[in-house]
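Visitor: Mind looking at a prediction? Sequence and model below.
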Amino acid sequence: MANTYLFTGFPGFLASSLLKEMHHQSFPIERVYLLHLPIMKQQAHRQLQQLKESGINAGDIQLLEGDITKPDLGLDSNTSQSLKQEITHFFHLAALYDLAVPLSSAWKVNVKGTRMVNQWLHSCLSLQRYIYFSTAFVSGQREGIIYEEELTHEQGFKNHYEYTKYIAEQLVTQAQRELPTTIIRPGITVGHSRSGETLKFDGPYFILNMLGKLNKLPFVPHIGNSRAKINLVPYNYVVEATLHLAHFAEGLNKTYHLTDPNPYPAQDIYEMFSNELNNKEPHLTLPVPIASTALQLKWIRKWMGVQREAVSYFLCESEYDCTHTLYDLRKTDIRCPDFASYASHLVDYYKQHRDKKEKHVSIV
């Protein structure tokens, strides 16, 4: 039976990627609604046109102007009531993902927006699944093994993004009593494992920005000696796994870590990137306190292309258990590839596109 979908967060990269994969896998689709902010109207239409040109049949796709922070998702009453009769699968992808986002902005979108979505979904008569896109890093500053069924803690957070996603996931967990939910917690998402394609050079790509600058030195130093493991996952794994689990009967009211079951230590990732980008093996070690102090200076952050908030992810010794995910994917071909098998693709894509300003995030 064909389903009717609504995605928040269009024309974002994740919503577009999920839509492409749904059509690639020939999902039985009655209709797809893509919710976008009014100020994103031109970008939404442009992105939809690109999807058409990529071969997607856009006859079953409709753009909707709305705002998740408003009652009825900012839709007019008639449209809202009609959708509440139709929607079978709701993908809540809209969020502010910036690690440097101010608390007020993050709270409005990530927390208030999720609260409004939850309220709206309580009136959806045909809803089969509510897929909430969280993050593995709702674990905040917890260290050790983090399990999929765990959420509540008092260890604090590295930034406002983590904190507001944590509060938002609490709201979704509470709503599980009445809404058929599946919570997705990805690790740090990087480019496609085969093409290397990515929307933005953030997260671990800050290492590549920095290595590009350090390459001008006689040698490339290590930054600290942390053995913290960095959980990187290619976005194609996240997309494929999400779509399967969103339609998997046993996935009802479950939380999944879409994380690498065998992550590499930060130093190993740093060395792989250095070898691929600069053909240099790092030597000697620059202590983290010195690097962190340097990044307090705005001109150094901007010159190196590194967000100060990203440093903490290379020091926090957390490991994300993904037992439930692996078990529920066991009968599929969906696997998280080993980072070493696709690191070169990420670097090749970076080399080809690093001069494009739109690929880089703003450093403040």
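Guide: Yes, it's here.

Visitor: going forward, measure contacts and count neighbours with C-alpha atoms only.
Guide: Will do.

Visitor: Nearest the middle, which residue of this structure would you pick?
Guide: T189 (5.5 Å; CA atoms, centre = their mean).

Visitor: how close does that one get to D202?
Guide: Relative to D202, T189 is positioned 10 Å away (CA to CA, to the nearest Å).

Visitor: hang on, the earlier thing: the residue nearest to the centre of the chain contacts V239, doesn't it?
Guide: No - with contact defined as CA atoms under 8 Å, T189 does not count as touching V239 (10.5 Å).

Visitor: So which bits of the longest strand along the chain are buried?
Guide: Ranked by residue count, the top strand of the chain under DSSP state E comes out as strand 29-36. Counting neighbours by 16 or more other CA atoms under 10 Å, one finds that the buried residues in strand 29-36 are 31-36.

Visitor: got it, and stretch 227-244?
Guide: 228-244.

Visitor: same check, this time on stretch 286-295
Guide: 288, 295.

Visitor: Now do it: distance to the chain's middle.
Guide: 27 Å (CA atoms, centre = their mean, to the nearest Å).

Visitor: Same check on stretch 162-170?
Guide: That offset, for stretch 162-170, works out to 14 Å (CA atoms, centre = their mean).

Visitor: Just the buried residues of it, please?
Guide: Those would be 162-169, for stretch 162-170 by 16+ other CA under 10 Å.

Visitor: Ok, stretch 47-57 next?
Guide: For stretch 47-57, by 16+ other CA under 10 Å, it's 47-48, 51, 56.

Visitor: Show me what that stretch is in contact with.
Guide: Stretch 47-57 is contacted from outside by 11, 16, 20, 23, 58, using CA atoms under 8 Å, 6 or more residues apart in numbering.

Visitor: Put this next to the previous one:
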Amino acid sequence: MGVYLFTGFPGFLAKQLVRELAKKEKEAKIYLLVLPSQLEKANEELSLLQYHHIQFEIIEGDITKEMLKIDSTNLERIYEEVEYVFHLAAIYDLAVKKDVAYRVNVIGTRNVIQFIKKITHLKRLIYFSTAYVAGLRKGTIYEYELDRNQSFRNHYEETKFWAEVEVQREMEQIPTTIIRPGIVIGDSLTGETAKFDGPYMILNFLQRLRYSPIIPYLHKENVELNVVPVDYIVQATIFLAHTDETTSKVFHLTNPNPIGTKEAYALMARQLLNKRPFGVFPLFLSKALLSFSFIRRWLMVEKEALDYFTCKSNYDCSEAVNYLRRSGIKCANFNSTVDTMVQYYKKHQYNKEKRILIK
């Protein structure tokens, strides 16, 4: 029986990973480290996971505190029992303030590493980074690269970079697999997603312009938009976590066939509004308008999201594709998932729980 510890529950990606793991395992015990403020929601989500062959246990804790603020009784059990740790807890907001991001993403990861060192039978740490630790680098970004003196678009990218530095520094002592996803969207088959952030902000923007006679492009350049469905991320991660040869490796779970930003924008406009974009509204004007909070809130778009329309990077995922080839797990292209994505958005666009807080 495998014994697992997850941070980041009841977040969407952690929840999807737990669900996938429960499907794969014949028998397992899963500890879920949950913030006190998230206990009620975690219990609600856990009640929906009807897997009677899996033992679930919620552990109250906080990664920003030493020993993750787990009480001594639970600490001893976890140190003795846990074999796999999936560390997903992080701040993912592109507009997050630096001190908050640093406390959770960097100090939190540092605390998790120190905690893990006391686990007796650890087989693997699976750490969730992001492909965007590459920051503002241009050209091809390889999985084995990390520190190339890059600068960053926002505090999210920068603190995730420093967090991965912490993880890689300990890889000789701790058996580790690092996962770097691209921009995660909903399930390729159902469209299910937790929040309408990232590319969904473009749908928010288009929805606000639904009565406009002209839908302009937001940028004249057509750069790579690397979006990946969440089901690819979870299936690939579970496979890589249980493959012996993937210890001490880094994997870009990015789309091997990324779409261009203009093509993606046109596809979303067609699926949502049945319109074709025409002309260009300069990106610098869009950013200027989004400097006003009332416009950001009305459009439901963060200013920082527009920076990814100028991202001139290609995230090589050869290592991941090579290992996943034996599993049959493949990443769906955006063209084949956009309809499901938009239909889910249409159905849930007025659900307040799906909206992110725009400040």
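Guide: Thanks, I have the structure now. Predicted, not measured: the structure shown is a model, and the values here were computed from it.

Visitor: Overlay the chains and give the TM-score.
Guide: TM-score for the superposed chains, counting by TM-score structural alignment, normalised by the length of structure 2: 0.98, backed by 359 aligned residues with a CA RMSD of 1.0 Å.

Visitor: Could I get the buried residues of stretch 47-57 of structure 1 in a markdown table, plus columns for secondary structure?
Guide: Below are those laid out as a markdown table (DSSP: H, G, I helix; E, B strand; the rest coil):
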| residue | secondary structure |
| --- | --- |
| Q47 | helix |
| L48 | helix |
| L51 | helix |
| I56 | coil |
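
Visitor: Of those residues, which pair is most distant in space?
Guide: Across the buried residues of stretch 47-57 of structure 1, the longest distance by CA to CA is 11.8 Å; it joins Q47 and I56.

Visitor: What residue in structure 2 is paired with the residue nearest to the centre of structure 1?
Guide: In structure 2, T189 of structure 1 lines up with V184, judged by TM-score structural alignment.

Visitor: do G113 of structure 1 as well
Guide: Correspondence of G113 of structure 1 to structure 2, assessed by TM-score structural alignment: G108.

Visitor: What mean distance separates the helix or strand encompassing that match from the matching residues in structure 1?
Guide: Following DSSP states H and E, one finds G108 of structure 2 within helix 108-116. On superposition with structure 1, the mean distance recorded for helix 108-116 of structure 2 (mean CA distance after the TM-score superposition for structure 1) is 0.6 Å.

Visitor: What lies in contact with that helix?
Guide: Outside helix 108-116 of structure 2, the residues touching it (CA under 8 Å, 6+ apart) are 63-68, 87, 90, 122, 163, 166-167, 170.

Visitor: Relative to T261 of structure 2, which of those is nearest.
Guide: A90 (26.8 Å).

Visitor: residue contacts, the nearest residue to that closest one once chain neighbours are set aside?
Guide: Nearest non-adjacent residue to A90 of structure 2, counting by CA to CA, 6 or more residues apart in numbering: N105, 5.2 Å away. With contacts defined as CA under 8 Å, 6+ apart, N105 of structure 2 is in contact with 89-91, 159-160, 163.

Visitor: and which of those residues is nearest F294 of structure 2?
Guide: Closest to F294 of structure 2, out of all of the contacts of N105 of structure 2 and judged by CA to CA, is I91, at 23.9 Å.

Visitor: For the aligned partner of that closest one in structure 1, list the residues it contacts.
Guide: Superposed on structure 1 with TM-score structural alignment, I91 of structure 2 falls opposite L96. Listed by CA under 8 Å, 6+ apart, the contact partners of L96 of structure 1 are 105-106, 109-110, 161.

Visitor: thinking again about what came up before, check for me that the residue nearest to A90 of structure 2 belongs to a strand.
Guide: No - N105 of structure 2: not assigned to a strand; according to three-state DSSP it is helix.

Visitor: How is the residue mapped onto R148 of structure 2 from structure 1 assigned, secondary-structure-wise?
Guide: Residue pairing (TM-score structural alignment): R148 of structure 2 is matched to H153 of structure 1. Applying three-state DSSP to H153 of structure 1 yields a three-state assignment of coil.

Visitor: give the contact list for H153 of structure 1.
Guide: So H153 of structure 1 contacts 139, 142 (CA under 8 Å, 6+ apart).

Visitor: again, only this time at 10 Å
Guide: 138-142, 166 (CA atoms under 10 Å, 6 or more residues apart in numbering).

Visitor: next one: V227 of structure 2
Guide: By CA under 10 Å, 6+ apart, the contact set of V227 of structure 2 is 181-186, 198-199, 253-259, 264, 331-334.

Visitor: of those residues, buried ones?
Guide: For the contacts of V227 of structure 2, buried by 16+ other CA under 10 Å: 181-186, 198-199, 253-256, 258-259, 264, 331-334.

Visitor: Which of the helices or strands spans E169 of structure 1?
Guide: E169 of structure 1 belongs to helix 160-175, assigned by DSSP H and E.

Visitor: mean deviation of that helix from structure 2?
Guide: Mean for helix 160-175 of structure 1 is 0.4 Å (mean CA distance after the TM-score superposition for structure 1).

Visitor: Y79 of structure 2 belongs to a helix?
Guide: Yes - according to three-state DSSP, Y79 of structure 2 belongs to a helix.

Visitor: and the gap between the counterpart of it in structure 1 and K70 of structure 1?
Guide: Aligning on TM-score structural alignment places Y79 of structure 2 opposite K84 in structure 1. K84 of structure 1 is 16 Å from K70 of structure 1, where distance means CA to CA.

Visitor: just to revisit the earlier point, who's in contact with the match of Y79 of structure 2?
Guide: K84 of structure 1 neighbours (CA under 10 Å, 6+ apart): 120-127.

Visitor: Equivalent analysis for P180 of structure 1, please.
Guide: 89, 127-131, 251-254.

Visitor: Repeat that for S212 of structure 2.
Guide: L206.

Visitor: Also the one 5 residues further on?
Guide: Under the criterion of CA under 10 Å, 6+ apart, the neighbours of Y217 of structure 2 are 261-262, 265-266, 269, 276-283.
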